[in-house]
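Participant: sequence first, predicted coordinates after that:
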Amino acid sequence: MKQFKTMESYLNALALNPSLAILTYQMVADGVGLTRAAIARQVKNGALEGVSIDGSNYVLAESVIRKNKEHANEVAIIKAALEDFARRGETTTYEPVMALTGRTHTNPNDRGMIGKILGAISRDTMDKHGFLLSALVFNKTQKAPTGSFFGLAEEIDEENYQEWDSAEEYLHDQLRKIFDHYRRP
């Protein structure tokens, strides 16, 4: 963590190096949809870079931008892989999807992050194409998407989701839409 004894010393350093711009923990939390405590943990574990000014803690804005770019890159990598599965008419499981970005199903933080990534992908494909691309990702033991998928479906595709008699029927409809879309010449 970068440390400055006074606000004046920080402002002098900032004048020479604008990359020292800071954000409050709350600003970052609001911007990325996490809690202040989660941001504090990310600063503590080095995922975000902290700045201390006269005993008050902040986040280096540049580290937030870098982390957001890394997240966008992970979304793009996983979306491209899911599109490849769709073109082949295949589903997959979480483990190989997570491995694409160096994540593992044994790490709770990684499991949470993959849920956010798949949610972002599904929101995008629902807006653009009318289906949730993450329907392709199955839990290995359940042989179906997790409950989080169906919760997301109910949230962002409520009207269509309610039309089906069961979650299984909704899933089959989603898979049909996905495979039809990606098999087009």
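Facilitator: Sure, I can see it. Residues are numbered from 1 along each chain as shown.
Participant: use CA for all of it now, contacts and neighbours both
Facilitator: Fine.
Participant: can you give me the helices in this protein?
Facilitator: 7-16, 25-32, 36-44, 61-88, 94-99, 108-129, 147-156, 158-163, 167-183 (DSSP state H).
Participant: got another, please set it beside the one above:
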Amino acid sequence: MSIPADRGKIGEILGHISRYEHENGRPLISSVVVSRSMEQGDGFFKLAEELGFGNWKKLKNGKMFEYEMINKAHNFWSK
């Protein structure tokens, strides 16, 4: 199965938005974007590693990081 070209572009755009939000003290809005399997993609976790949250594989395997980020984003943006 091939990945549509626009999926990579969307991921790139979300990465830029999340970097900007992180630099301004806000949660990673890209945490609410999930695949059909209801999980964030590797790109989300790799960005988190770049931003200093820890090793991306450990973050992905631990599951708590993604739930924490989803809750923080929801709490912040629902105000």
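Facilitator: Cool, the structure landed. Nothing here was measured: the structure is a model prediction, and the numbers come from that model.
Participant: returning to that earlier point: got the helices of structure 1 as a markdown table, with distance to Gly50 of structure 1 and mean neighbour count columns?
Facilitator: Converted to a markdown table, the helices of structure 1 look like this (distance: least, CA to CA, whole Å; neighbours: other CA atoms under 10 Å):
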| stretch | distance to Gly50 of structure 1 | mean neighbour count |
| --- | --- | --- |
| helix 7-16 | 13 | 13 |
| helix 25-32 | 9 | 16 |
| helix 36-44 | 6 | 16 |
| helix 61-88 | 9 | 16 |
| helix 94-99 | 28 | 17 |
| helix 108-129 | 20 | 16 |
| helix 147-156 | 32 | 16 |
| helix 158-163 | 40 | 13 |
| helix 167-183 | 42 | 16 |
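Participant: can you list those helices in a markdown table and add distance to Ser52 of structure 1?
Facilitator: Putting the helices of structure 1 into a markdown table (distance: least, CA to CA, whole Å) gives the following:
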| stretch | distance to Ser52 of structure 1 |
| --- | --- |
| helix 7-16 | 9 |
| helix 25-32 | 12 |
| helix 36-44 | 11 |
| helix 61-88 | 13 |
| helix 94-99 | 34 |
| helix 108-129 | 26 |
| helix 147-156 | 38 |
| helix 158-163 | 45 |
| helix 167-183 | 49 |
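Participant: out of these, nearest to Thr141 of structure 1?
Facilitator: helix 94-99 (10.8 Å; CA to CA).
Participant: so what's the most far-flung residue of structure 1 relative to its centre up against?
Facilitator: Centroid-distance maximum for structure 1: Glu8 at 37.1 Å, with CA atoms, centre = their mean. By CA atoms under 8 Å, 6 or more residues apart in numbering, the contact list for Glu8 of structure 1 is empty.
Participant: re the thing from before, out of the helices of structure 1, which comes closest to Lys140 of structure 1?
Facilitator: helix 94-99 (7.5 Å).
Participant: report the aligned residue range of structure 2 for that closest one.
Facilitator: Aligned by TM-score structural alignment, helix 94-99 of structure 1 falls on no residue of structure 2.
Participant: show residues contacting that helix.
Facilitator: So helix 94-99 of structure 1 is contacted by Ile78, Ala81, Thr104, His105, Asp110, Ile114, Val137, Phe138, Asn139, Lys140 (CA under 8 Å, 6+ apart).
Participant: pretty sure the last one is touching Thr93, no?
Facilitator: Spelled out, that is Lys140 of structure 1. Yes - look at Lys140 of structure 1 against Thr93 with CA atoms under 8 Å: they come within range, at 5.8 Å.
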